[in-house]
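Participant: Pasted the sequence and its predicted model underneath.
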Amino acid sequence: MLTVTDNARTAVEGLVQANEVPAEGGLRIAEAAGQPGNFELVLVQAPEAQDEVVARSETSHVFVDQAAAAALDELTLDVQPDVEGPGFVLVQAEA
C-alpha cells in the first residue's frame, strides 16, 4: 500500500483547508487518462466508491484509485517544498 509521509499529510491538510474541501474529502491519486505510468493528483469532495484510503486525519484524507493501487504499492508520497507551494513526489519506499 502507498505510504504517506508526515510532511505530505500536512501539505494535504493545508490544501484541503485552503480550498474548503469537506472533512470527508481529500487528495485523490489515480492513473492519468491516456498516459500509462503517470498519475494525477486532484482534490476531491469525497472518494470514489472503489478508492482505498491510505491516509486519514480529522480534516483530510489521501485516496488511491483502485486501478492505480498496485502500481503505487511500494511507493511513498512525499513533498518537495517549492516557492509556489509543495510539490508532491512519489518515491521508492524505504525498506
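Facilitator: Received it, and whenever you're ready, just let me know what you need. Numbers count the residues shown, from 1 in each chain.
Participant: make it CA atoms for all contacts and neighbour counts henceforth
Facilitator: Noted.
Participant: So which residues of this protein form helices?
Facilitator: Per DSSP state H, the chain carries helices over the ranges 6-18, 66-72.
Participant: one more structure, for comparison:
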Amino acid sequence: MLTLTDNANTIAATIVAQQSTTPEAGLRIHSSGTTDEPRFSVTVASVPEPGDEVIGDEELHVFLEQAVSEALDDKVLDATVDEQGAVSFTLLPQPA
C-alpha cells in the first residue's frame, strides 16, 4: 500500500485544508497521459470517485484511482515546498 512521509502528509493536509472545507475532502492521485512511462496527477477532491481506494487517517484522506493504487502499491510519497512555495511530490521505493 502507498505510504506517505511525514512531510507529504503535512503538505497534503495543508493543501486540502486550503482548497476545501468539506471534512470528507482529500488528495486524489490519478493517472494522466497514456505513455509507456506512467504519469500521475494530484488534485483536491471533495469525495472519492467510484472505485477509488481510500487511505489515510483523520487528518488526511488520500483517494487513489484503481490503476494508480496498483502501480503505487510498493511506493512512498514524499513532498517538498521550494523557496517560491511550489509543491513537488516524489515517489520513492518502500524500504525493504
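Facilitator: Right, received. Where do you want to start? Every value quoted in this text rests on a predicted model; they were computed, and no experiment measured them.
Participant: Mind checking the TM-score on these two?
Facilitator: Scored by TM-score structural alignment, normalised by the length of structure 1, the superposition of the two chains gives a TM-score of 0.86; 94 aligned residues with a Cα RMSD of 1.6 Å.
Participant: re earlier: which of the helices of structure 1 sits closest to V79 of structure 1?
Facilitator: helix 6-18 (5.4 Å; Cα to Cα).
Participant: List the buried residues of that closest one.
Facilitator: For helix 6-18 of structure 1, a neighbour-count test (16 or more other Cα atoms under 10 Å) marks 7-9, 11-13, 15-16 as buried.
Participant: residues in contact with L60 of structure 2?
Facilitator: By Cα atoms under 8 Å, 6 or more residues apart in numbering, the contact list for L60 of structure 2 reads 9, 12-13, 26-27.
Participant: before we move on, what about E52 of structure 1?
Facilitator: Contacts of E52 of structure 1 by Cα under 8 Å, 6+ apart are 63-66, 69.
Participant: Can I get these in CSV including neighbour count?
Facilitator: Putting the contacts of E52 of structure 1 into CSV (neighbours: other Cα atoms under 10 Å) gives the following:
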residue, neighbour count
F63, 28
V64, 26
D65, 19
Q66, 16
A69, 19
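Participant: just to revisit the earlier point, quick one: closest of the helices of structure 1 to A49 of structure 1.
Facilitator: helix 66-72 (9.4 Å).
Participant: which bit of structure 2 covers the closest one?
Facilitator: Matched against structure 2 by TM-score structural alignment, helix 66-72 of structure 1 falls on residues 66-72.
Participant: Using TSV, please lay out the helices of structure 1 together with distance to L41 of structure 1.
Facilitator: TSV is the format used below for these (distance: least, Cα to Cα, whole Å):
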stretch	distance to L41 of structure 1
helix 6-18	11
helix 66-72	12
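Participant: Before I go, just wanted to say thanks for your time.
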